[in-house]
Structure formats: C-alpha cells, structure tokens
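A.B. asks: Coordinates for the following, if possible.
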Amino acid sequence: MYLNCHTYYSLRFGTFSEIELLELAGENHVTQLALTDINNTSACLNFIRKSEQYGIKPIVGIDFRNGVEQLYVGIAKNNEGYKELNDFLSRHLYEEREFPQRAPRMENAYIIYPFKKAAEWEDCELSENEFIGIAIADLRRLAFSDLLSLREKLVVLQPVTFRNKRDFNAHRLLRAIDNNTLLSMLPKSEEAGEDEKMFPLQNLATVFAEYSFILENTERLMNSCHIHFDFSSGRKPQNQQTYTGSKKKDEELLEKLCREGLPYRYPEAEKPIWDRLEKELSLIKKMDFVSYFLINWDIVSYAREQGYYYVGRGSGANSIVAYLLRITDVDPMELDLYFERFINLYRTNPPDFDIDFSWKDRQDVTQYIFSRFKHVALLGTYVTFQYRGVMRELGKVFGLPKEEIDVLCDGKHRAVNLDEVSVLVKKYSKLIQGMPNYVSIHAGGIIISERPLHYFAATNFPPKGFPTTQFDMVIAEDVGLYKFDILGQRGLAKIKDAIAVVRQNQPDRSGFDIHNVKAFKTDPRINNLIKHAQCMGCFYVESPAMRMLLKKLAVDNYLGLVAASSIIRPGVAKSGMMREYILRHQNPKRTKEKAHPVMLKIMPDTYGVMVYQEDVIKVAHYFAGLNLGEADVLRRGMSGKFRSREEFQKVKAKFISNCREKGYADAIIFEVWNQIASFAGYAFAKGHSASYAVESYQTLFLKTYFPLEFMVAVLNNGGGFYRSEFYVHEARMLGAVIHPPCINKSFVQNIIKGKDIYLGFGYLKDLEDKTVKRIIEERERRGSFISLEDFIERTAISIEQLSILIRIDAFRFSGIDKYELLWEAHFKLGSTKKEEEPPKLFKPEYRHCDIPALRTTALEASFDQLELLGFCLRSPFELLSKEPKNRNGAKDLQRYTNRYIDIYGYLVSIKNTTTHNGKRMNFATFTDQDGEVFDVVLFPQVAKTYYFWGKGIYRLYGKVVDEFGFLSIEVVKMEKQDYIPDPRYAEEQPNGNKELLKKI
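C.D. replies: Next up is the predicted model:
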C-alpha cells in the first residue's frame, strides 16, 4: 500500500538506505511496496535485488519534483515503464529544466498526482494511466472535495521518508545543508511533514476504512506491476553482446586477429604458445566474452591509429589473447602468468582491462567510444558525507564561526574543551555521516550495454559532457554490466612528450623504438639505474618508499621490478611479508627454514610469500583445497569490489576446516589466512605489476639516454611524486643549465635547447594567461622583442604584469639591470592598469628621464625567484643566515654507519604515519649541500618533540643505520635553519632600491 517511499538517494532529503526500507517494510508486515526516490533511481536495482530476501514484491518509480514541490509520482508497470520514466527524468536532468506540471503520456507507467496538487485544478480530466494519491493527512479534506467523485482514480499515496524522530532530525539537517542556511532559519516549506512514516498495514486499513475502495484501487494498481532483473550467479552479461552483429563472425574475427598477431609477438611460436592460445580461445567463447575482447581491441586500435600511447593492465594482462591483440604489452608466457586469475569456468564476470591513456588523449578516446558504440555511459559513483565535510557543513548550519569549525574538522580536540553547540554538531554528525551527498564519476569506468542504459537507471549529464549512470560499479556488476576502464595517466604523457622533445633537441638520435621493451630489460645501464634507485621522474619507481625497496632488494632486472611493484603495495607491507620477502631474498637458507613446503611449491619465484593477487587463488586452491570458484570468492573479497560478506564468510570457514583436515597446525593456518586478509583492496595481479614495470622501463630508458629531454617532459606534465622544484634540481644535477623565463625564448611550458632549459611562463602564478598568450602570439607574428620599449608598444601590458616579468629577469637579453627596467617601466606606464588597446599608427611619445645606476644582487634575484616561482635557481644553502658547521652529506653515510652524524638537508618530502598503537612518526627525504638525496626517520619519541615547519633547510643529528643495504638516519635532534633576511626589504637598501620596491 506504499507507493511513495524514499531512501537517502533522495539526496539531502531521505534518511536511510534501501535495505533499511526493506527491513522497515518487513517490520510493518508490508508484502509489496514502491521505491520512488526524488528525481533519482540509484537505489532501484539493489532494492529489486534484495527484495526477495525480505519476502517483498518490489515496485519502482520516481517522485518527480521541482525543488521540494511534489508534482507527481511515476510508477513502472514493468521494465518498459521503468525505461520510460528514466528517459523522461534523464532528459530533464540533461537540460537542467523544470518538469512540467502535468506528466507526458506513458504507455507502461502509472502517474499519481498528490491530492493537494489535483485539488488546485479547474479541470480534473485524467488519462487511463493517471491517478490521484491520498495521504493520511489528506483524508480530512477528501470528504469535502469534488475529487471524491473520481472513485476509480483514488489510490493511497502515503509518503515514507522517516522511521522515527531521529530520522526527522537528520532530514532537517540535510535540508539546511542543501539550502545553505542556518537550521533556525530553515523554512517549513523546505521540510517534509513529520508524519511521512510507514505504519503497519492493519493500521493503514483502519485509517482508510471509510474509503475501502481506495485500498482496493491501490492493491489493484500494485498487483499489475511486475519488474524483473536477473541477479542470479548464472546471469548473462548485459554488455554489448556482439561486435560484428553475429556471434559466429565475432569468433572468426577474434581467431583471425590472434593469428595475425602471432608473428609480431612470437616470430617462432612453439607448441606451448599454441596450446595456451587454444585453451584461452575455447574458454573465452564458452564464457561469451568474445565481444568484450573485440571491443577492447577496437579501442586500442583507434588509439594506435591516432598515435596515442597506452598501457593495458588488470587481470586481462594474464591473457595471451590480450597480448596478441595488443591490448596489453605483457607476455604471459615469459612471466608464467596464472591463467586461472585471468579467467575460469566459475568466473561470471569478464577479466579486468584497465587501459591507461595519456591524460591529454583520454578525452578523445572517450569521445570515440561514445560515437563508436550505441548504448554508452560513464559509470557513476557516490560521494558520501565524511567526517570533515559533515563537521564543516553542520558547523555552518549551527552558526559556528570558522575558527571553531576548523577545530572540529582537525579531529584533535578534546571533548571537555568544546562548547554546547560544538557538542551538538558532533552528536548530530553521526546521523548523516556516510550518507550519499552527490553523484560523481567513476575514475575510468565506462559501460557499453546491449540495451539502452535507461532500462537500468536514469543518467545524469555532469560537466564531463557524457551521460553518467546513477548507479555504481558494484550494482552494475550485480546486474551483469561490466565496465571498461579508460584511465588517464600523466606517466604516458611524459613518455610521448619526451620523445617529441628528443626529436626537436636531438633529431639525429630520435630513431629509437620506445616499444622495444625487450631490449630495455637487458640493458645494463638501465638496470644499473634501477639498482641504485636513480629513478626520479620515472613511472612508479621514484617515491622514497620505492627507492628504499629497490636498494634493499638490489633490483637489477625486469622480474625483480615486477615483484617490487607489487611488494610495495600496502597489503604485503601490512602483513609483514614485505620484510619477510626481503629477508628470504637476501638469505636463501631462511627460505628453506621458514617457508611452508606447499607454499614454496606454489610460489617458488617469491620464496613462498604471497605477493600477487592471484597468489590468493593459488593458495586457496592448492594449499586449502578450495575449488576455483570458491578461491575466486576469496580473490574478489580481497579486491574491495565484493558484495556478499555472507558468501565470503562461508568460504573463509571452509578454508579453515579444509586446512585442519589436511593436518596443518592452527598457527600455520591463521598465519596464512592473515596474509590473505592483509591483501584486502590492495594487492596487484602479477600482470598488472608487469604492465607497470613495462612503463617503468620505458621511462627509465628515456632517463638513461635522454635525461634532460625527459626531465623537461616530466616538468611539462606537472612533475610527479615531488614538487616541480626538485625536477628542476634533478635536471641541473644531470647537467642542464636552468634559465628563468625569457620573453624571447620561453613559452607556457618549459623548452630545451642543447643543455639550456628555459622555464615556462606557467611557473609565474600571478602572470595572467591572456598576457602570456599575447606575448607568444606577438613574438611569432613580428619576431623577437628588441627592448623594453618595443615590448610595451607591442603587448599593451599593465604595469602589474610587466613588473612580474622584469622582476623574474625576463628582459635579461637587454643587458640592463632589472631595477633600472622597473624605473623605466613606471615612467612609461605610470601606476594605472593599462587595458588592451588597438595597435597605434604612430609610436607613442614616452617621458624620458635620467635613471640612476642601479644594481641587483644575486641574493635579491634569488628572493624574487622564491616569491614568483616558488623556488630559487641557486642552492638554497646559499640563503642561510649562518653558514653550515660541516659539509656532511649522503656520500658520508656509509662511513658513519652505526654512528651519529650531524648533517644539513633541504626538505624534499615528508610521509606522516602512525605506529600500530597509534603514535605519530615521520619519514622524510632531504637533499644535502651537494644536491644528493638522503632519507631520515623520526620515531614517535622524537616526532613528539621535533616538528617539520614547512619547506626549508634543517640541521639533523642522528644515527646512520644500514637496513639490507639501504642507509638512512634515525633522527635524535632536528632544528630548522633561518634564511638571511630578505635583502629587498632590509633597512639599508642601496641606490634607492627599497623605495622602488615599495612602489611596486
């Protein structure tokens, strides 16, 4: 009898989930009900999926509203009606326009107008599918209304938005947040009525007893509604079923493409390759995944035609078919990639293909997919209310000042120090924390469906410019819609741009093949770079943690890098197995002593340590005796994408009981289980790690043979793990001469000429885009600027913008000191902002004056650079107010091993972390006075005494420790060093410089 139920997907309005709605219905003996969220269908599929479990017949629809004004409720008679409603809703969401007061004619959906709305009509003519809804609150007025004569058209429309007073309070908070108003100022018209609750069916029947025909009409309407989606384990994929239009032709095409790919990948294909190919093709056909492979092949083929770089990752990289189709560049035969991780008969979902494109190319690839295939949408995801966001929003709702909100947000306050209102904010925050706030876009998921996507849900049209589903990846997989992951990555743009820079700067050396990874893997120069962790700027291997691991493992080959790429993941590290792996790697005797024989037999390459995601399957299957289907349940449970915890717990229980039957001791069983559990959401498939390692080798090749061009490409793509300053520093260490921006040579991005790197205008954060555009266009049209006066005449620049360029020394070609140029600029332009002007027929007359001889010091130039670029182009150690007491650096760590060292370092990066018992500690990376990198750790006892006070130079005193060949300093004392006072603002300024600086 309930045709108007809301969940919290009625965003910033509803207060509980679709599962809680079903539970509520069960408590009130309701056997069928309709979920009708406000302008949203996000919860519908899961509501249908779970309804059988609660013994409830599901009905779905939409509550159409303009703001909070309820216009009508649409109820789907069947799946076609659900699509009609989704079509109508999506159209209005796309166009961001209001819904009409009367709904359009629908063949397979009912429209129910609320009594209050219908009572305002002069003409109450209703179509066959239209009804008038009566809530409990309307019964008093119904007896005196002409609408009572429309007996066959009246149905119960009792809204359900709350379960109790707590829900109503949460609702009011959500409405205040949505209206950006104080709770005390929230208009009643913006709230739902507190009586929008569900009552037991018997109570509802009693209330409507006088109008039993309304109950009969409602039951008849509900009985006529039937909606079905297949959520069974044996469901067929709902993705596009064929690529060519015929399954037979699809299979023939897939086989043809594999045969054509063999000579490229395997010039001399031997029997194991043919056997693996035949095995894969047979299973791909049997599982109906042929079109899935062909669609991925189509996407990467388009990318290659356009000259776009890409990397295929995910479990699909375990496939020889994917390798032959050039979806991936990982050879599963070379790495002995586990076939059952890629696909097995128990697996209903196709393998993952995460295809990375350059962040510059991804948009075009996405556009191609939408134009190439018929039923396409981006996959949605929901951003939920999290702690900090809730505190900030509720702080505003309760009228707290910003300072008090900031205290609540940082989470470090003590409850006894909070005032009464702040306590209320904390109390009520628990009501809405975790609720969906707004729909967003999945990082890379795209759905390509056999049927229009409005069969499944409505779609939004966010700023990305593509339709986006109102459901997430979990429910998509539940219903059989498997995403294609099209991801954007800056690492690929670095490779592509580096090659372009090499062609421009060293054309005679640009004939290499960046895809010749087989040659890179055996190049001693590249492998030596990895071994010594000289990887700044290189994909996935440049972070301090990765540098540390590479040194500890002394990695000097491709397979070692593949392992390292997965060992670094939090799952392996968390379980303690990263340390164990290193110990076994360095000491083969330990492997024999510590590794369980079965585990060692399963994973000989990783010393019996679980490193890859497929190791979970191997261990579950061979160690615990689970079948591959049960093993895959564990694997999915660890991937972070899993739905059924109940199913997972059953498999866990079987894992333990099977191991006991095999005679393993409980200590061994639970040690292995804890390793598996630590993988949750973190482990990489081996093929995934191998794909990362391939890209790492490509960037390492460029770093080895074209270091300066590569660093320019890194800088032009926003850097990487570190700030841009350190990639500039790395380029200098590699032999580059770094120049500040120049009006005659610089562009928005950095450029290189020989060994000279000219920084781009983009680093000058206060320089406007239109100014940069005008400079470059004028320079390309009429040649280089010959003087400041020439520049002013040709660019119509304001004094504020011109001052930035002069202060960064962009006119140094003139040979005139920049202070003199600043005086000249002020005389020529004055202090008013000069707007863009049309070209003048005659040269303007400027005032002439005699400018005193001025001189910029190197220190003043450095402080200008610090202010304008964010870093200076000389060693920061030259800015210290006191000269360092020693020259100790990274080169000295070896001889100080197990001794204490006094050392100065310029802060590169900090990693804040906590110990297992919640105490704060820090890892940090510095550069020494020679520009070399070294690492330190501050354990909790030290970290609570010494703090990092932003970037700058620190004096550190600590013990040098050697852990598996990696040297670091355990800090005992630390002090930040002062820079000299900024000479531009010192009391004694020669030649009137101080007065000029005040002016500008």
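A.B. asks: From now on I want contacts and neighbour counts done on CA atoms only, so please keep to that.
C.D. replies: Noted.
A.B. asks: what sits against residue 884?
C.D. replies: Residue 884 sits next to residue 904 when contact means Cα atoms under 8 Å, 6 or more residues apart in numbering.
A.B. asks: Show me what the helix or strand hosting residue 961 is packed against.
C.D. replies: According to DSSP states H and E, residue 961 maps onto strand 953-963. Identification of packing neighbours for strand 953-963 by 3 or more Cα pairs under 8 Å, 6 or more residues apart in numbering; DSSP states H and E yields strand 900-914, strand 966-976.
A.B. asks: Neighbours of residue 704, how many?
C.D. replies: 18 (other Cα atoms under 10 Å).
A.B. asks: do the same with residue 943
C.D. replies: 21.
A.B. asks: Roughly how far does it sit from residue 792?
C.D. replies: 54 Å (Cα to Cα, to the nearest Å).
A.B. asks: now swap in residue 48 and tell me
C.D. replies: For residue 48 relative to residue 792 (Cα to Cα), the value is 69 Å.
A.B. asks: Compare the two (neighbour count), which wins?
C.D. replies: residue 48 (22 against 17).
A.B. asks: Can you name the element that comes right after the strand or helix carrying that one?
C.D. replies: Assessed by DSSP H and E, residue 48 sits inside helix 44-51. Taking DSSP H and E as the definition, the helix or strand that follows helix 44-51 towards the C-terminus is strand 57-66.
A.B. asks: tell me which strands and helices that following strand is in contact with?
C.D. replies: Counting by 3+ Cα pairs under 8 Å, 6+ apart, the packing neighbours recorded for strand 57-66 are strand 32-38, helix 44-51, strand 69-76, helix 79-95.
A.B. asks: Would you mind putting those into CSV with distance to residue 738 alongside?
C.D. replies: Shown next, in CSV, are these (distance: least, Cα to Cα, whole Å):
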stretch, distance to residue 738
strand 32-38, 58
helix 44-51, 58
strand 69-76, 62
helix 79-95, 49
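A.B. asks: Please compute how far the helix holding residue 48 lies from its chain's middle.
C.D. replies: The chain centroid and the centroid of helix 44-51 are separated by 28 Å, computed with Cα atoms, centre = their mean, to the nearest Å.
A.B. asks: circling back: export the helices and strands packed on strand 953-963 to JSON lines and tack on mean neighbour count?
C.D. replies: Output for the helices and strands packed on strand 953-963, formatted as JSON lines (neighbours: other Cα atoms under 10 Å):
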{"stretch": "strand 900-914", "mean neighbour count": "19"}
{"stretch": "strand 966-976", "mean neighbour count": "20"}
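A.B. asks: let's see this one next to it:
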Amino acid sequence: MYINNHSYYSLRYGTISEIELLEMAQEYGCEHFPLTDINTTSACLNFIRKAPSYNITPIVGIDFRNDAQQCYVCLAQNNKGFLELNQFLSKHLHQEKRFPEQAPSFEHSVVIYPFEKLLEIEKTTFSTHEFIGISLADINKLRFSKLSEFTDKLVVLHTVTFRNKRDFNTHRLLRAIDTNTLLSKLPESQQGKPEHKIHPLAHIKKAFEDYPHILENTKRLLTQCHIEFNFSKDRENQNLKTVFGSVNQDYDKLVKLCESGLPKRYEIVTEDIRQRLKKELSLIKQQNFVSFFLINWKIIQYAKSMDYYHVGRGSGANSIVAYLLEITDVDPIELDLYFERFMNLYRASPPDFDIDFSSWDREDVTRFIFEAFGTNGQAALLGAYVTFKHSGAVRELGKVFGLPKHEIDKLSSGKYDPNKLDDLSKLVLRYAKYLHGKPNYISIHAAGILISEKPIHYFSATHLPPKGFPTVQFDMHIAEDVGLYKFDILGQRGLGKIKDAIAIIKENHPDVILPNIHNAKPFFEDPNINAMIERAECIGCFYVESPAMRMLLKKLGVQDYLTLVAASSIIRPGVAKSGMMREYILRHKNPARRKLAHPVLWDIMPDTYGVMVYQEDVIKVAHHYAGLNLGEADVLRRGMSGKYRSREEFQAVRNKFIANCRERGEADDVIFEVWRQIESFAGYAFAKGHSASYAVESYQSLFLKCYYPLEYMVATINNGGGFYRVETYIHEARLNGAIIHVPCINKSSIDTTIKGKEIYLGFQHLQGLEKRSMLKIMEARVHGSFCSLDDFMERVPLSIEQLDILIRIDVFRILGKDKRSLLWEAYYKCNHITINEFQQQLFEVHIKDFTLPKFTITDLENAFDQLELLNFSLYDPFILLEKPPTSTLLSTDLIIYLNKIVVIYGYLITVKNTGTSKGDRMNFGTFLDQNGQWIDTVHFPPVAKKYPFRGKGIYRITGKVVSEFDFLTLEVIKQERMPYVSDPRFDTTYNRKDLPKEPDKPFGVLR
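C.D. replies: Okay, the predicted model is just below:
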C-alpha cells in the first residue's frame, strides 16, 4: 500500500537510508515495497540487492518533481521500465529542463498523478499506464470529484519520508540548507508534511474502507511490478563484451598482440615466459576478461598516438599480458609477481588497471573513451557521494539557525565549553550528529569510468557535471555488486614533469640525444642514479621526495630497483602501523635478524625476509599458511580494505582463518599476531606490481633529476610542484647551480623558462596578476621587446593595479630604471590618461617628462615585495630575522652531538600532523638550516601542544639529537618562531643603511 517512499538519497530532503526503509517495510508486513526517490535512482540497485534479505519484493521508480513540487510518481514494471525512467530523468537532468506537466507514454512503466495535481492541470483522460494517486488527505475531497468515477484508475498514494518528529525536523533543516535560507523563513512549499510517515496497514485500510477498490487497485499495481539484477557471486560481467565484433575475434586479436609484444619486451623468450603467457591467456579467456584487456590496450594506443605519457599500475601490473600490450612497464617475470593477486578462478572482478596520465592529457583521453565506447550510451563516469561531516554540518546548521560567524567557527572547531552553550548551539550540535554520514551531494569518482554492454541507463540515471560527461548516480561498490567494473583513468603531475622535462632538455641542449624514457631498465643499473637514491637526494622525483620517504631511503640504504619497490609499499601507513616497516628494515640490514622469521612465512615471502610488505602477501599467507582457498583469501584481502569489512562473508573467512591455523597446530599467540599484522596493513599496502610501477616512474624521474637537474626542476615548477611548495624546487635548482631570476618583462613567459643555467620565473607565479594580463604581455611581445615603460603602457593597456604588481616585482629592471621611479611614472601617467584594459590604443600619448630624485632600494625591501607577490623570497630568509641567530649550528654538525641537546635555527618547509595510538596529536617537521640543508624533527604530544607551529618562518629549535638506522632526527624540547624585521616599506623609522650582510650560501641572493 506504500507507493511513494523516499530514502536519504532524495538529497537534502529524505532522512532514512534504503536499508532502514526495508526494515520498516518488513516490520509493517509488506510483501512488495517501492523505492521512489526524488529525481534520482541512486539507491535503487542497493535497495534491490538487499530487499530479499527482508523478504521484500523490490520495486523501483522515481518521484519526479520540479523543485519541491511533485509532478508524478512513476514505477518501473520491469527492467525495461527502469531503463525508460532513467532515460527520461537523465534527459532533463542533462539539459536542466523542467519536467512536463504530463509524463510521456511509457511502455513498461506506470505513472501515478497526485489527485491535487490532476485538479490543477485538469487532466480527465488516462492511458492504460496512468493512475490517480489518492493520499489520506484526499479521501474526503474524492467524494465530490468527477475523478472518483475512474474506479479502476484510483490507487493509494501515501508518501513515506519520515519515521518520527526528529526526522521531520531534520528534513526541514535539510530543506533550509538546500534553499540557503533561514529555518524561520523556510516556505511550506519547500517542505514535506509531518504526516509523511509510515502508517500501519490496518490504519490505511481503515481510512479507505469506503473505497475497497482503491486498495485492490493498489495491490494489483504493486504485484505487476518486478525488477531483477543478479548480485550473486556468479553474476554476469556487465562490461562491454567485445571490441572487435565477436568473442573469438577478440581473443585472436589478444593472442596476436601478445605474440608481437614478446620480441619487443624480451631479448630471449624463455619457456617460463611462454608458460606464464599461456596460463594468463587461458584464464583471461575463461573469465571473459578479453575485452577488458583490449579496451585498456586501445586507450594506451590512442595515448601513444598523441605522444601522451602514461603509467599502468594496480593489480593488473602483475600480468605479463598487460606488459606485452604495453599497458604497464613492469616485467612480472623479472619481479616474480604473484599471478593469483592479478587473477584466479575465484575472482569475479577483472584485475585493477589504474592508468595515470598527466593532468593535461587525461581530459583528452577521457574524451576519446566516450567517443570510442560511449556512442550508444554505454559509457559514464562513476559517481561518488559526499556525506555530511560533523564540522561541515555544524556550519550549515549554524547558518540556517542564524548564528553569527564567530559562534559557528567556535562550534565547528570544537573549542568550546559544553556547559556554557546556549540552547540554540546545543540544537546545532545535536542535529549535526543526526546529519553526520548522510549523503549531502553527488560528486564524481576520482578516476572511474564505466563501459557497459547494455546502455548505462539500464542501471542508473545520469547527470551532467561540469566535466561534461554523463555520470551515474551510484558509487564503485554498487557498480561492482551489479557486475560493472570501472576503468581507472587518473591525472598525475609526475608524468607531466617527465614529458615537459624532456621537451625542455631538447630545447636547452639541442645536441643531446636522450635514451628512451619508457625503457627504464638501464636506469635501474645506473650507479649515479642509485647513489643519488642512497643519499635520498630525490627532491621533485615521483613518490620518493617526501620527508618520510627520504627518511626511509636513508634508513634502508636503498641502492637498487627491487629495494625501492619494497620501499614504495612499506612507506604506506598500514605497514608502518603494524610494526612491519621497522621489522623489514631490521632484517634488511641485519641478516642474523632474519632467523626470527616464522619458517612458513619465510618460505612464502623470502624476498621480503618473511615480512608482509605487499597486498598479495595477504593472499599468500591466507592460502599457504592458513589453508584458505584463493577465493576466500581474496575475500580477506578485499575485506581488509574496508569495502567488505562488515559483510558476513568476511567474518566467515576470518573465523575459518583462525580455525584452520589451529587445526594445523599453530599457537594462538602466533595466529593472532599474524592476523593482527594482516588486519593492520592490508588495506593500505600496494600490490607488488603497483609498487613496481611506481618505482619505474621514480627511476624515470630520477634519471632526469640526476643528469638534467635544472631542466627537471623547471618542469616540476611548471607542473605545480609536488610534495613541496614551489620555493623548495627553486632552492633545489639553486643548489644544483641555477641562477634564479624574478620575472622579466622581455625574457619571461607565463611558465618558468630556462636558458643555459639561468632560470626566469614565469608570470604565473605573481599573486594577483590576472591570466588575461599575462596573455596581453605575451601577445604584444610577439611584435618586439619592450624598450620603455611608455612603450609597454601603449602596447599593453593594463589597470594601475596590474601594472603596480609588475613594477614592484621589478620586471622592468632590464630597462635601466629603478622600480620606485617607475612607480612614480606609472601612477602619474595613469592619473593623466584614461587606461582601458580592453581596448588597444591607436595613437601614442605623450606625457610631459619630469625629473625624479635618485632612489635607493634595499635588498630587504625587494625581499618583502617578493614575499608579498610570490609568496616566497629569492633571498636568504635568514636576512629577514629581527635579531641574528644565536646559534650557527648546521645539520651536518648534528652527528657530533648525538644524544645531546642542541639549539639550531631552521626555516620551516613542511609539517606532518599525525596521531598516536592513544589519539594524541603529534608532528613531524622538515626545515632547512642556515646552509640550506635538511633538518628533520619530531614533536611528541606534550611538546606539540605546548609549542605549536605558528606558520611559515624561521624557528629556534631546542632538541635532542637521536639516530635510528643512521638517520638523524631532532626530538624537539622547545621551539619558537623568530620575529622578522619590520617591513621597511612601511616602517619610517627603519635605517636603510643598517642592513644585515647577505651571506654567500646556497639560499643565494637575487641575480
């Protein structure tokens, strides 16, 4: 009897999950129960999946509304009807069109018009699939309406959105958030009604006792609706089935591609290689994954044709087929990659391929995918839901309750005394708890693209986000449940750096012949590159530049590819948390320590000394140590990721793991220690092939950094940096001999450029300089360099605000005038002529010349201008201190003060905030000393609380020098941020002659 039921996927309207709706339906004795969310089908697939568990026959449909005003409720009679509804909804969502007053003539769906709506549009004729919905409030009105004569068309249309008063209150708050209005001003037209809650069937039957035919019509209508998707383990793969016309043609093509790839990848094709290939091809065919590989191959072929760089990673990197198709550059034979992590008979899903492109190239690759595979509506981006977090919910609720900003900030930060809160603030916090975790709005999965055999609307409606590609209304977990497996196309700055660096090297060194960057194997054996890794001199290089990675490289003494592959995985948080990072380092450096390994684990993982490092180690341990089959082992691996942790199958596998180990005679303390290690890290570790893919890209970038450091740093800067801010890469370039210039009006471009060893920062780094101003400068310079400020102002009409930025950063220094004189001229001329930014001047305007006094501009003034306009200074930051450092200690001196307390000055580069096992906050700091070399600090909770970081600047640090695996760290006891001198541009008392002497250091001075 319940036709119109909303979950909280009726965004900013509903309050109940689809599972809670099913629980209610079961409690009230329903056999058939529809889900009809407002203008969305987000929850439909999961609703259908879970309904049998509650002995419910699921029905799905859509409550079509313009704004909050109901037009009609539609129910899919079958899967074709669901397709119809999704297509109709998607068309209007894509075009942002209002729904018409009357629904189209669906063939496989029914339309229920609300009684009041029919009176409004004066509809008096009804097709076979159209019905009249009568709510509890409409019963008395029906008696006096001609619509009562349509006895076979009348059905119960009762809306279920709430369970209780709290739900209704939450709903009203959601509506106020959605309409961006105060709760007190929320119009009733934007709200549901308090009576929109589920009533016992007896109550509804009693209300309609004078109209038994309405009850019968409703029951009959519900029993005529049926929808079915296969969510079982043996579900059909719903991805595109063929690429070249038929299954056989696809397989023949795959075999030919692999055969042609063998001599390209291997100088000698051994029997082991042949057997591995044969095994993979057989299983790929058996699992119906041939098209999955061919689609990825076609994507790569297009990228190569456009000279786009890529990295293929994920579990698919364990595959020799992927290696031969050039989807990945990881050789599974060389690395002995575990086949069963990539594929086994128990695994329903295809292997994961995460394919990275530069951020610039990714958009075009996505466009290609939609053009190549989405012409019949078979491609879509994968959706993702952004849920309410406590802080965000507090802010939204604070606004609709009308709280002032400072009160909202206080509540959101959590820094308040609960006993001193007023009733309104308590109300905000209470309802923020109710909203926490509920969906707020739909977004896009970071990388996932679906390519299905059936039209994508068979599974879901789509909307059209700003990216311009159709996006389904469910997430990756539901997609996998129904048999749709995503293709991951990601954007990554590291590849942009490599591509741009090669182009810059060719321009700066036209005679140089570079090796094939895609063939990384020679780099693995390069002693110069490996020595650089061992010294952890990897700033700017993909995945190996962070302070944590720099620390790990030094502790391990990494000097080869295989150890870097391991490092790429053990740096992950789960491995470190479980204690296995430390244990791996101990066993790596001390062979005697390896004897502590469990003999079975040593046999399973000899290359990592019996320590679980990679994701597939979970499968190996579960299969060989605990005796689980590969399917159960994979359930364990997936469960550890959090995806299936709550599901019954995972709990069953956990119990079997423990039981099997006990049967094999293992002691409980060993069993539970192994289990603890698995549980703590599996969801955060990489597959070995994935780590190997990362290590390949690391070596590619390390080669460029090793032999062409300046060009590589320029490419890094132009691609938005990496782990650090731009100034860190500028500092790194200077350490490698670069001469750095602020932007120059005649030599700089929008991007940063290099000529020889001279690097000119790009106009893009100037804070407040608009993109159109940069383009105007570049367009005007095509006709020749600028010879004076007058020349510039005539050819590039800019506002005085834009001109001020250029002058103060000293872009006109090449013209021979100091910037203060130029500022006088610019402001004088802008006050005497009208500057129109959008119109080129036709005639030269002469301004009377005037004589200015000679100005003195100090380096300190320049440094402050740079801080303001670049967000960093090219000067040594230590010249900005109000008082000279009281300690000259450098990081290279720390070794002689081991286990002693020292005082050292450091310029803050980055801070990592983390938590202890008890939930206390602590920090890891990274600084540069007065010589521009690294200082690494650890701030335990009491110190972190007493001496917090106060933003960028120079800190005086007191701490104890400690060493672990020969890596020096300062355990901070006390720190304080040292004050800078007063800004001389605004301090009239500053003595310009009394300047600190600029030291000759790697920080250097402005050229």
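A.B. asks: What would you report as the TM-score here?
C.D. replies: Once superposed, the chains reach a TM-score of 0.98 (TM-score structural alignment, normalised by the length of the first structure), with 990 aligned residues with a Cα RMSD of 1.4 Å.
A.B. asks: nearest to residue 964 of the first structure, of the helices and strands packed on strand 57-66 of the first structure?
C.D. replies: Nearest of those to residue 964 of the first structure, taken as Cα to Cα: helix 44-51 at 50.7 Å.
A.B. asks: Map residue 714 of the second structure onto the first structure.
C.D. replies: Counting by TM-score structural alignment, residue 714 of the second structure corresponds to residue 712 in the first structure.
A.B. asks: Let's have the helices and strands packed on strand 953-963 of the first structure in a markdown table, adding distance to residue 13 of the first structure.
C.D. replies: Listed next are those as a markdown table, based on distance: least, Cα to Cα, whole Å:
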| stretch | distance to residue 13 of the first structure |
| --- | --- |
| strand 900-914 | 38 |
| strand 966-976 | 51 |
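A.B. asks: so which of the ones you listed gets nearest residue 343 of the first structure?
C.D. replies: Taking these one by one with Cα to Cα, strand 900-914 is closest: 37.8 Å.
A.B. asks: Spell out the residue ranges of the strands in the stretch 151-300 of the second structure.
C.D. replies: 154-156, 159-160 (DSSP state E, counting those that start in this stretch).
A.B. asks: do the stretch 751-900 of the second structure as well
C.D. replies: Per DSSP E, counting those that start in this stretch, the stretch 751-900 of the second structure carries strands over the ranges 753-755, 758-760.
A.B. asks: Residue 587 of the second structure - how many residues pack around it?
C.D. replies: Residue 587 of the second structure: 19 surrounding residues under other Cα under 10 Å.
A.B. asks: now for it: what does it line up with in the first structure?
C.D. replies: Under the alignment (TM-score structural alignment), residue 587 of the second structure pairs with residue 584 in the first structure.
A.B. asks: isn't there a helix covering that match?
C.D. replies: Yes: counting by DSSP: H, G, I helix; E, B strand; the rest coil, residue 584 of the first structure is located in a helix.
A.B. asks: Pretty sure it sits against residue 600.
C.D. replies: No: counting by Cα atoms under 8 Å, residue 584 of the first structure does not reach residue 600; the two are 11.5 Å apart.
A.B. asks: Please enumerate the shared neighbours of these two.
C.D. replies: Joint contacts of residue 584 of the first structure and residue 600 (Cα under 8 Å, 6+ apart) are residue 607.
A.B. asks: which ones are touching the residue nearest in space to the middle of the first structure?
C.D. replies: By Cα atoms, centre = their mean, the first structure has its centre lying nearest to residue 443, at 5.3 Å. Going by Cα under 8 Å, 6+ apart, residue 443 of the first structure touches residue 487.
A.B. asks: Any buried residues in the helix or strand where it lies, and which?
C.D. replies: Assessed by DSSP H and E, residue 443 of the first structure sits inside strand 436-449. Across strand 436-449 of the first structure, burial judged by 16 or more other Cα atoms under 10 Å covers 436, 437, 439, 440, 441, 442, 444, 445, 446, 447, 448, 449.
A.B. asks: still on that earlier bit, what residue of the second structure matches up with the residue nearest to the centre of the first structure?
C.D. replies: Taking TM-score structural alignment, residue 443 of the first structure has residue 446 as its aligned residue in the second structure.
A.B. asks: State the distance from that match to residue 913 of the second structure.
C.D. replies: Counting by Cα to Cα, the gap from residue 446 of the second structure to residue 913 of the second structure is 24 Å.
A.B. asks: Ok, residue 454 of the second structure next?
C.D. replies: 47 Å.
A.B. asks: For the stretch 351-500 of the second structure, just list every one of the helices.
C.D. replies: Using DSSP state H, counting those that start in this stretch, the helices of the stretch 351-500 of the second structure run over 359-373, 390-400, 405-413, 423-435, 476-482, 493-508.
A.B. asks: For the shortest one, grab the matching residue range in the first structure.
C.D. replies: This means helix 476-482 of the second structure. Counting by TM-score structural alignment, helix 476-482 of the second structure falls onto residues 473-479 of the first structure.
A.B. asks: Go ahead and confirm residue 984 of the second structure touches residue 861.
C.D. replies: Yes: counting by Cα under 8 Å, residue 861 is a contact partner of residue 984 of the second structure at 6.1 Å.
A.B. asks: equivalent range in the first structure for stretch 538-554 of the second structure?
C.D. replies: Going by TM-score structural alignment: stretch 538-554 of the second structure matches residues 535-551.
A.B. asks: Endpoint to endpoint, the matching stretch covers what distance?
C.D. replies: Length of stretch 535-551 of the first structure, first residue to last, Cα to Cα: 11 Å.
A.B. asks: Thanks a lot, catch you later.
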